[in-house]
Each structure stands twice: as C-alpha cells, then as structure tokens.
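Enquirer: the amino acid sequence is not available; the structure is as follows:
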C-alpha cells in the first residue's frame, strides 16, 4: 500500500509531463483510474470493485481491456450518478478508444486534453452538468476521433471555427445546450460526417452554402434554434440524407427544387417556420418519405395529388397553413398512412368515405370549412383511434356506425351543425376516452348506453338542446374526470350515485332545468357555485336554497352562553361549554328594523327548541327499548344498534338508556351535540357525546371509517375516543372522562386564589401545540379549537377534545359546516366563512394563536358591551403597535416576576407577538392564506 501511495504522489507531481514522456514504467492504467476516482462522488457505490491493489483493472465495473495487452480500451460509466470533475487521471489511459460518461452529474468545464488521447475514437459526455464555453483548441486536438457528444449540458458561446479540423469525425452532437452565434462555414468541410445534431440551442443567421460537400451526411437536425433566411439551394445534393429536421426556426422562402433529389429521405420536418408558396408537385418524387411535417408555415393553395405517390408515408402533418380545396382523395393510395393532421386550414367539401375504410389511426381536420353529413360505411372495419372534426360545418345527425369503431379513443364533433339525437349505439365505442359533442343542435335525452363506455374520462355535451334526466349509468364510468352538460334543457335530479366517482374533477350543469338537492361527498363538497347556476329547482347550501328535511342554518351563539346545567362544581367532557348570552347583534349600525328581526329570531329559537326536545324524547323512547342495551355485545340488530369499544370486550355500564338522556347527567352542549356522563360497572366514568346532527350522517360505512380512524389516534395531550354506537337515527361517541374541567373554566370562572400560574399556562400552551402537531401529522384537522375544548386532567396536563368531528358529516359542505360550529366565534379566521377557501390545517394554526392570546391575557375572545363588542385580537394588535405589551398580560402573573428574574413579561411579550403576528399576517397577506406559522413538533 505504501508503494502505491508513493506512486500516486509521484504521478500527481509529474502528471503534466506524463502524457508527453509516455514512460512505460509510469503508464499505469490502475494508477490513472484510481486518481480519476479520487475526484468523484459516487452515492451508489458502483465503483466498489475499483481496488488500487489490483495489478490490472480489466475486471472492474465499467472497464473493458484489450485481451492481448490488458490495457484499458473502454471506460463506460453511463447513469452511475457520479458527480465531481472529470480529472486528468484519464490521460494515462493511452489505449482508450471509448470514453462514455453520459447521464451523470459531472460539472466544471471541458478540458481540451481529452482529445489528445491518440487512440480515442468515441467521446460521450452527454446529459451532465458541464458548463462554460467549448475551448477554442478543443477540436484542434481531435486526431482520429469518430464521434463526439456533448448534448444536454450547459455549454454556451459560439461553436469553435476549428471544428472543421476533425476530418475523421462521423457524428457530432452538441444539442440541448446554450450555444449561440452563427453556424461556422467550416462545418461543411467535415466530409466524413454522417450525423450532425445542433438542435435546441440559440444559433442565429443563415445556413451557409456548401452543405453539398458533406456527401456522406445521413442526418441533420437544426430544430429549435433562431436560424433565418432561405434554405441553401444545394441542400438537395446531400443525396444520402435520410433525416432533415429544421423545425422551430425562422426560415422563409419556398422549398428549393434540389430537394426533389432526396429520394432516400424518410423524415422531413420544416414545421414552425415562415416558408410560403405552394407545395410543389415534385414532393411525390421523395418516395422514401415516412414523415412529412410542413405544419405552422405559410403554405397555401391546393394540396398536390402527387402526395398519393408517397407509398411509404405514415404521418402527414400540414396543419396551420392556408391550404384550400377539398380533402385530397389521392391520399387513399397511401397504404401506410396512419396519421393525418390537416387542421386549421381552409379545406372545403365532404369528409371522404375512405377515411373510415383505410388503416388511418388518427385524423385531425378541425377548424376548416368541411361540410355535409358524416357517413360511416356499413362495411367499415376502421382502426381509427382519434377523430377530430370540430369547428367545421358538418350537418345532419351523428352517424349510428360510431358504435362499430371499437378502437376509437377520442371523438370530437364539437362546433358543427349536427342535429338529431345522440345514437344509442354510442355505447358500443368501448375504448372511448374523450367524447366532445358541444356547440351543436343535438336534442333528445342523453342515452343510458353511454354508461357502457367504461374508459371515458371526459364527456362534454354542453351548448345543445338536450332534454330529459342525467342518466344514473354515468356512475359506472369510474374513470370520468370531466363532465360538462351546461346550457341544455336537462330536467330531473342529479343522481346521488355520481358522488361516488373517484376521479371527478369538474361537473358543470349550469343553465339547465334541474331540481332537487345536490349530492354530497367527494367533488360535490367543493363544487364551484358557477357550475350549478341557473337551475332554479336545485337546493342546498351551495346555491343558498334550503331543501325539505335539511336543518336550517343555526342562530349564531355567543361563546359566553352557559349550558343549562353549568355550575362551578360541574365536571367537563370534551364538549363541555358554559355560555351565558345570545348574540342578537354585534354592530352599532343596526337600524330600527332590527327589532323585527330579533323578534323573528326569538320565535324561531323557541320553535327549534320545542322540536329538539320532542326529538330528544323520541330518541329516549327508542333507546329505552332495553335498559341494559349498552351492556350488550356488538351487534347490528335494528333495535339495539351497533356498539363497538376499541379496547375490546363487552362494555359494562352501570346505567342504562335513561342515563344518556337524563338532564341530570348532561355535562354540556357544543356545535355537534350534547355530552353526558355515565359510569362503567368498575366505577370508571366515561363521557358520551350524542350527535345532534345525526340526520345528516347518511352513510354508516363512512361514519365508521372516520370514527375508527379517530379511535386509533393516541397522544398524551388528546382526549381518547374509546368507542361508538350506531343506528341510522342515532350516533354516540364514547370518550375517556377528563375530570379537571376545561381551560375556559380555569381562565374565566376560577377565583384569584386558584388562578393558573405562568408555568402552568406555558405547559398548557405547549401540550396543546403538541396535540395539534400530532393531529396534523395524521392529516386530521381539528377545525373547532377553543379553550372550552382544552380539558385538564387531575395533574393539570392538557388534553384536546372534539377533534376531527367535521369528517363525520359528509352531508355538510363548507358553508353549513361553518355555521354548525359558530360557537367557535373569535377563534376561526374570518376568511374560512368564504366557500371558496379550502379548509386546511392553517385554520388550526390561527385558532392556536388566538388561544395563546386568551391564555396570557386571561381575557375572553369577545367582550360584550352595551352597544359594542371588543375583540381580543384587535385589542392586542393595538397594544403591540403602541408598545403597551404589559396591558395585555394577566395581572395575576405579575407577582411571579420577582421569582422568575423578570422573565415573565419578556416571555409573555414574545408569545403575544407571535400570536399577534398570526392575526396580522392574515390581514397583511390576503384572505386566501390564513396562519403562515407551523405548529411546533414534539
């Protein structure tokens, strides 16, 4: 090993002289490769076999040797994820013929010394991160090189003029770099060159005359540059040319006649230039053409009949020109033709029958002036996969023969003058993925047979005169992403089954005569209202029209309103609430007419309370079928329902059904329901939430899936969900009982002697943050965070409750959901009342910031004065701006300052600033992005 280290040291010191001296004693391939490896980073360790103790490298990964001499002839490390510099150690490989380092991450500049290797024939450094200009003397060292590829790097500057010195060069690829300047005229002196690719650079100027000297040229690609001027007249003298790609430049003029001699050319692309004139008839003499692309130019006139002489033609692309006349009949002679694009021209006449009888797979003729009926021959056995005839003047009915096109994937007949009904045979097009029939005069019903097109992803029937219902069979099309039925005369309801479409992204039914309620779930929970507009019979929160049987929007409750049974000695459950007032107005601008509104509100509340009590009595009677129903084993009996405890075993409750609905056992009420306390026979208490929105929970499967997900959530700072009870008319959630009461109680209803200390408040803030962070990691949004739902156990540890309940109500959209939990007024960012704002974890971040303010200031979120309301966030913001932070800190904490070395107000000031910044960021940053802070981890 020591001798090898000495050799490497000697090698590095004298490296500049080695290539010239060629001392056999120092011409060591192992040494050169090890020095080359020393400059590399290899994350995948693919060069582990390169061992400096080996006598020769012929068994190393990526290495090939000459059998007689055991000297390295090929180094190929393509796609090895290598990075670093291409070191000078490679100069020791004097027998190297192929160096291929493509698809790696090599960086730095290009060294001219690489081409000094006399044996080198092939150099491939493509798809790396090499940069800088190509050195002026790089091609001057090329000796016997045959192929050079520097494609897909970041080289810039001009192509060195001495490129013409590489007389043996057969392939040169400098594509996809940032090369600029003009084409060097010495390029044409490379008469051994067979392939030239300079595409996707920024080369400018004209193509120099003299290209005919490259008599061995087979392929030339200059597309994606900024070349201008005419094509050189001698371009047709490259008689062996098979591929000519000049697309995406600024070339102009007509096609030089010499091109007719390119009888071996199979690929000709001149698209996206400024060529003009008529397509010459001699184009038919280029009999080897397989692809002819003249699209996006200024060609005009009729298409020559000689196109039919191109018997090998597979793709004909002539779109976006000014061609006139009829669809060329001669093309039916092109037996190999599969792809025709004549769109955006001025063609007239009818669509020929042979389009459906040949081997065509794709026909695009949109935005022309074709007319007449679309006729599919009865004997058609078409291979068509894409048929786009949009924006023409076709008339008559949709041909019934479409059902025979078994391979058809895209059918676009939009923007024509078609009438009649959609044929029932459309269901036979089983491979159809996109169907566009919009902007016609179609009438009749949407056929139910369309539900047989199982591959359909996009269906647009808008702007017609269709009538009848939306067929429920659309629910069979599980791949559907886009449905547009707008601007028709459809009637009936929206099939509920459509809410089960898993990939639906857009469903536009605006401007019809549809009625009934809007399905819930999946896409329909966030459907833009504009997609439903001008359907007077539709109902639901999205269109602001109530449906029969749907609960009205609740009256907004004051967060200080007390529950019927609140008392200082009560214990609190996850939804324990103690409010005292009812908001009838918070504005100082209420006019005289408000009195009438208030009176109406009082009457409404009275009626609702009467109905709620009647409903509760009915539920009690139903539950009282068996006084010990809660002690039964899990069952799905229709009377007793289904009771599940996540910990397993049979739950043994000491109280029966009467206890759940007994007012004496009620702990509190929240936006989602009332909470009761009951005891297990072993003496352990539990809290049971009875959902008052159970009539909106329609799916047992969805309910159980979400509840079981919440039941798996385990964290010291979260109230544990221990089980649930289900019937179609009643749902119960069984929680652990937390005895210490709510944070709201300790902040706002405790005596001065029992006030929370600063450390206790800090621990509550930290524990709450940890609980929210844990929920967010599980992709669960609380959405209803407030001090009443932060419960303290016997040791003062905080536990967050009432989390994730919004997911239990798939029938509720954003608007109704917001109104159901308006008891969180003050904690919820105002922009979440907007239907277009997506509910994210940011709403929890905002509420957490407000909670921090409430804890430190020990002030209620809203203080109700005689004729005004003071908002805590506004008060704190004003204090921060005036530098009066101390006014926002609970006075009970100040006595702690001497004992804490003066840090209390500093910490409080910092936390107030953070929480206040959350509110300020929302106002300063726009309503779409509430809460830019992240929850702490832990």
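Expert: Perfect, I can see it now. Bear in mind that the values here come from a model prediction, so they are computed numbers and not experimental data.

Enquirer: from here on, just use CA atoms for contacts and neighbour counts.
Expert: Fine.

Enquirer: which residue ranges of the stretch 801-938 of the chain form helices?
Expert: 814-820, 842-857, 872-882, 903-925 (DSSP state H, counting those that start in this stretch).

Enquirer: same thing with the chain?
Expert: For the chain, helices defined by DSSP state H occupy the ranges 2-13, 15-21, 29-38, 354-357, 594-623, 657-660, 700-711, 743-748, 758-777, 814-820, 842-857, 872-882, 903-925.

Enquirer: presented hereafter is structure B, for comparison with structure A:
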C-alpha cells in the first residue's frame, strides 16, 4: 500500500510540474528560467497539443515524460542533432487553433497540417522559425487575413495556404523577401484586391496558384508576373481580373501551364503567345476575349489541352491548327467561329476530345476527322453543318457523339464493332435525318443516352433497342415513327426517361411498360395510341412525370395509379377516358388543362358529364366529345335523361345541408391549422433558443449544436444573447427551402435574417453541411446577400445573413402600396444589371457553378439605393436529393419562373434554368405584370404576350404604365433580351456573362441605326 502511495505521489508531482511549466510558458517565461529542464521540442509540441481536439486519438504517443519526441508518431528528427525537423499531421481530423508552442521547434524544416479542421487566424509566430522550409496549412478553416509581417519568409520554399477562408488583400510584404520561394498556392480562399506588384521579387518561383478568389484589376501581365522567368505553372483562374492580356508571355520561356479561365479578361489573345515552346496546358475559357486566333498559336507543338470556350472569338478555325500535333483536348464551345472545318484536323493523331458546339460553323464535316483514331468525344452541337454524317465517325471508338441542332441529312450510318463497345452518349436530335432507326443500334452495349428526336425518321421502333443494358434516356420525339410500342423496350430495367411523343404510333400501351422499374419520365403524347391505360403503370414507383395527352385512350384510369406517390406532373387530356380519377397521389389536384377533352372524366373542375362504366351510360350532351375530337356521336335514351333530371331535382334538397357541413368543416380545419402553426412557431423559437444557448458553452459539440459566425466580432453577442435573440424573432417569409425570421443581435439593435431550413434531405453530417455552407459563404459580391454564419444540429439548420429593410423586388413591383412611388426606369435598369452580375458571379466564378435554382423577384432584395442583393442562392447544394415535396413546392411557388425543360424532361438543374427565371424577371421589370395572369376566359403567359406584341409591332403597349418616362432605345433591347433568355430551347439562351455584356452595351451610347438584337 505504501509503494502504491509513492507511485501516485510521483505521478501527481510529475503532472503538477508539467502544468506549472505550461503556465510559465504561457506567461512568457522560457524553460531555461525554471529549475527543471524540459526538452524544448517536447514542451513546444505538448503545448501545441493541449489546444487541439483529437477525435481519432492520433497523438496518444505524445508523452511529456519521454526524454525525446523522436519516437512519437508523425514526428521526424534530425539524426545528428536529435531535434525535431518535421511535423506532418495531414488528414487526422484535428481541430482547434494553432496556439503557442510550435515556435519552440527552432530546428523545424517541414510543418504540414493539411486536410484538418483548424480554425482561427494564421499566427505570425510560425514565420519566426528560421529553419522552416515547407509550410502547408491547406484544406482547413483558417480565417482572417494573411499576416502582414512574415519576418522570415526568406527561408520558405513551399507555402500552401489554399482551401481556407482567408480574406482581405494579399499583403505586399508577403513577397518582399521571397528569394527562395518555389511554390505558392493561395487558391480557394476569399482574397480580394489586386495582385501585389512585389510578386516579381520571387525570382525562383516555379508554381503560382491564386485561383478561386475575388482578385480584381489587371494582373500586371506586362511588368509583373511575366518577369518570373522560372515560372512553370500559373493559375489565376476564377477571379475577377479584367482588362487586356498584353504581350510579354514569350518572356516566360519555361511556362508549361497557363490557367486564366473564369475572369473578365477582354481584347485580343496576345499575338506572341506561341513563343512559349514548352506550353502544354492553355485555358482562356469563360472570359470576354474577341477577334481571331493569333497565328503564333500554331507554334505550340507541345500543347495538349486547349480551351477557349465561352468567349466572343470570331473568324475561322485555321488550317495551321493541324501543326499542333500534340493536341489531345480542344474546347472552342460558345464562340462565334464561322466557316468550314479544315481538313488538317485529321493530322491531330493524338486528339481525344473535340468540342466546337454553339458556333457558326457551316459546310460538311471533313472526312479526314475519321483519321483521328484516338477520338473519344465529338461535340458539334448548335452549328450549321450540312450534308450526311461521315461513315468514318461511326468506325471510331467514340464514347460521346453530339451532332444535334445542325442540318445533317440522309440516314444514320451503320455502326461498327469499336463503336458498339464504347459509345455511351449519342445525340443526333434536331437535324433532317431520314430513313430507319438501324436495328443494330441494339448492339451498343454501353449506351446510356440516345436522342434522335426532331428529325424525319420513318420506321417502326426496333425492339432491339430494349437490348441496351445501360440505357437511361431514350428520346425519339417529333419524328414520323409508326407501328406499335414494342414491349421489349424495358427488358434492361435501366430506362429512366422514355419520350415518344409527336409521332404516329398506334395500338395499346404495352403491359410490359411496368417492367421499366427505373422510369421517372414517360411521355407518349400526340400519337394515336388506343385501348385502356394498363394497370402495370402502377409498378413504376419512381415515376414523376406522365404525359398521355392527345391520344385515343379509352376506359377508366386504373385506381392502382393512386399508389404512385412520386408523381409530380400528369396530363391525360384529349383522350376518351371516363370515370373516376385514382384516389391519392396527384390525381385529386390536377387542373382542368390536364383533364379536358375526355369523354366523361369525373372531376369538379370539369363542366362536362361524368360517365361511368355501365350498361346504360348517362350523357347530357351527346356531341360533347365529338366537338373536341371528331369521334363518333354518342346517343342516350330519353328515360335515362329523365332519371338524370330526377336525380338532379332530388339532389337540390341536399345542397343546403351539404354546404353548411362543408362550411363547418372548413372552419374547423382553419382553426386547427392556426393552432398547429402557432404551436410550431413557439416550438421553433424555444428549440432554437435552447440549442443555441447550449452551444455557447460548448460550440464544438454536435449534440448541443454548432454555431459559427464568419464575422467574429458578433460571435460573443450571439453566444451570450442567443435565447433573447430568438425569443424576439419574427417570421417575415416562407419559401421552398424554409422559413425566414428577422432577429436583432448585439447592443446596437443590429438586425439579421435567419432562415430555418427545411429538415427534409438536408445533409446529415456537420462536416458536409459546414463544407457546403462555407463554399456559399465565399460567394461574396456586391449583388449577393452575404452569408454571415450558420447553426447546425441534426434536427435543425439555420443560415444567418444581413437583413434588408427595403424588402424585395416582388414587394416593390407587384405588392406596392398606393403611397409608395413606382420604380423609375433608372432603378429598374440598375436592378436588371446588378442581378445579372450577381448570377454571373455564381455561374462563372465557381467550379462547379453555383446554381440559384429559384430566381424570382421575391429572392431579389433591395438596399436603400435600390441595388439588388440576390438571396437564397445555392441552397440546392445543401440537399442530398430533390424529393417530390421539394420539386412540387418549387413548381407551385415559382409558377411562371420554372424553365420548361424542368417540367417535361429530365429535371436536371443547370445554369440555363437560372437564365430562364432571370428572363421572366426582366420582362416583369419592364411590363410591371406577373409572369402568369388569369383572366375571365383565358390565361396570359407574359413571355408569349410580349412576343406576340413584338411581332405585331405594338410592343410599347406592354410597358408598365406607372413609368412616366423611359428611353425607348433601352427598353426595347431589354425586352428582346428577356425573350431570348426565356427561349424554350436551353442552348438558345445566353450565358449570364453574355447577359452582363449585352446590358452594358445597351447602357452605352451607340451610333444611330445600330440594332443590338
């Protein structure tokens, strides 16, 4: 017992001494000033460890009782001095702040803390380590500014601060003593301002990456970066750099990779760019470059990757492109290149991907292209190519072939063995192709997407198409297909989209359609299909869109279809259907347009008769169906008509009782809903207050919630007053993604907006949620509503942003009080331009782009000067999937703003969907009308209304009468811009960068008799 007591006493003394050393160290007393000597490296590492959270217990081997740390895990020592030379803690899930301690390691050469969860600012003391050669703090959550006075960067060769939340400008002092620096990456932060001119001091720099920030201005190409003669890799992509790229690239003879995509650079491409003989990667995409290709490009014989997409380049694609013999990837999409393709393309034997979509190229595709035997992808969509499709292309081992929206004619070439084994995507839609669909198409074993729509193909649907084992999309719309739908189409069970509408198909819908278990879109409209709707459709549990309108289907709808819980859109109009609609699903909420034109559908929305399957059907108007679709006249017996009249007479006596019952029931429901809403409101406030209050004690615990404010100045007030703040919160709006509250924080009455997100399908792990929210937090722009922070628990997620007292564009445009003056034209133009700039930033400054998903006036907030602030952007990133409730709510809350392809095709979300919503908003700004307005006898669709008036020459009639003055030279082009943005074909809509350019041109005085559109 006595021995045990001695051991405990020694342990206690050891712990007490160590704690005392820690306290002395934190007070600035060095280890040499205390009686007990402790290895400086051990002391520094233990102090560093004491400020960390180590969820994986990775640092358990770090023991203060050891004589040396050289045996500790993740530590390396110099074998001669026995001092720590390397600390590598990559990807251990560590969190916390880098406090005092590491500067004690005066022999440290490599410090790598990448891929962890460190927070706080970067301590300048790290730069006091004179021996430090490598500093890697990438992929963490460091915030604040880069230290202004890095005292000893002269020794650092490798510096990586990328993928954090650093903000502010890049300090000039960072590069005052950077003679040894070889590698520098500050990518994926929120840095702003110009690139410092002192960067030219880093004469030894070989790799520079400043991408994905908010850097602006001209990057001093001529007398700054281009002086770095040893530079191999330069990445300035996805910033806000502007101006022209002046000549001088040839000075950097060793440059191998040049990334300038995603900026606002303009002017001609530098004429001397071809004088970089070692260049193998060149990306100028997503800018505003114009003019023709400089001839010096033909000298880049080492270039393998070449992208100029999304610019305004003109001229032809020159013959000398064949001299660039190493090219593997060419992307010239979305420019204005014209003329014919050169035969010299066939000289590019290494070419694997050729993308020239959405240009003005004409003529026939050269046969020599088939000599590029390594081609795996060809995209020529949206040009003016003509003639037949070269057979040689179908002899290649292509994975993707997109020749859509051209003028190709003739038949579809026969495939070959290499193509059968490799092809995954084929799009030949919107051409002039004729003939049959080749039966051998069934041999494409890996085909996932087949689109032959909008041609003039005249054949039966080959049953061999059902042999595809991977096919998920089959689109054969708008052809001249005839015969029946083969039941073999669903043999593979992989089909997700089947579109056969606007053909001449006949016969019944096959029972085998129920085998398409993956189908979520089925469109068979505008054919001559007959017979009854098969019950097997009820097996399609994933079905979301069903279009059977304009056929000759008869009988009652199977009641089993009511079990399809995922249905969002159904159209059965203009058939011969009768009887009750299925119970459940969407059928009880279908509007009149989805039901009209049938023989006797039972629905309170239809004025016609309700006809049930019976031996003696009762029909009031025997010509009702005949009037709609030339069917046979139906007769009725006079006795049946008398019975019907009698039933009507008897039912009148019950009307009063029924109405009274309904009114009472409605009243009960309303009162109940109000009570439920009140209880939910109180529950939200109480729960939020309790959770956020507890998080102030331990913000890192996911059990009590995690509160993070990007503005650290406000964090203390929030933590202290969380309960008070949320108890005073008031609801100010509801949307698809959740409920919005107004709350006050701090002692100065500062207001913020708090959005409580819907909990359905929100990311369930705090790390995933935090990563996505931080990406949104970096989306800083004058026309974006800045995200200030967030709060997370598995049960509740809150987003915190600024509050705008002047409301939304919706309230100013459509819900304006009589006492509020109308928006002037200057303010309307400012709103249109600012919104376009904000969306352009989301689309072009991030990879992948941030899609808003819900562009409409209620999400455009206005500051005191009527500058627009886009809110709710990117919230779709927080959803693991778009469930049926979300999509249904989206359609209902954004009626008129939803791009047509979302309602009738694949529900895929991309930038073009945002552009459609923006176009509708622009039309609202000019006309003052809602996107959809209901009259007594018809429905007015705003884009159609404006388009008709424009064609009639009366477009000025639709301008908002509340505007007393407006310049016609600005109003008319903007109306035309809105119509272009709302084009039914997504590829015909401009990008948001192009929209900004167009608006800037409209605002700039131009010569008379010059039309913008």
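Expert: Now that the structure is in, tell me what you want to look at. In this text, all values refer to a predicted model and were calculated from it rather than measured experimentally.

Enquirer: quick revisit: a markdown table please, covering the helices of the stretch 801-938 of structure 1 and showing mean neighbour count and distance to residue 4 of structure 1.
Expert: Listed next are the helices of the stretch 801-938 of structure 1 as a markdown table, based on neighbours: other CA atoms under 10 Å; distance: least, CA to CA, whole Å:
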| stretch | mean neighbour count | distance to residue 4 of structure 1 |
| --- | --- | --- |
| helix 814-820 | 20 | 73 |
| helix 842-857 | 25 | 61 |
| helix 872-882 | 16 | 70 |
| helix 903-925 | 18 | 62 |
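
Enquirer: and the helices of structure 1 as TSV, adding distance to residue 526 of structure 1?
Expert: Listed next are the helices of structure 1 as TSV, based on distance: least, CA to CA, whole Å:
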stretch	distance to residue 526 of structure 1
helix 2-13	67
helix 15-21	69
helix 29-38	56
helix 354-357	43
helix 594-623	29
helix 657-660	36
helix 700-711	18
helix 743-748	34
helix 758-777	21
helix 814-820	8
helix 842-857	17
helix 872-882	30
helix 903-925	23
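
Enquirer: closest one to residue 98 of structure 1 among the ones you listed?
Expert: helix 29-38 (14.4 Å; CA to CA).

Enquirer: what span of structure 2 lines up against that closest one?
Expert: Mapped onto structure 2 using TM-score structural alignment, helix 29-38 of structure 1 covers residues 41-50.

Enquirer: double-check residue 121 of structure 1 against residue 145; I have them as touching.
Expert: Yes. Counting by CA atoms under 8 Å, residue 121 of structure 1 does reach residue 145; the two are 4.3 Å apart.

Enquirer: higher neighbour count, these two?
Expert: Using other CA atoms under 10 Å as the criterion, residue 121 of structure 1 and residue 145 rank with residue 145 on top: 25 against 20.

Enquirer: who's in contact with the counterpart of the more buried one in structure 2?
Expert: Residue pairing (TM-score structural alignment): residue 145 of structure 1 is matched to residue 156 of structure 2. By CA atoms under 8 Å, 6 or more residues apart in numbering, the contact set of residue 156 of structure 2 is 132, 133, 134, 135, 178, 180, 181.

Enquirer: ok, those residues vs residue 449 of structure 2, which is closest?
Expert: Using CA to CA, residue 135 is the member of these that lies nearest residue 449 of structure 2, at 47.0 Å.

Enquirer: structure 1: which residue goes with that closest one?
Expert: Superposed on structure 1 with TM-score structural alignment, residue 135 of structure 2 falls opposite residue 123.
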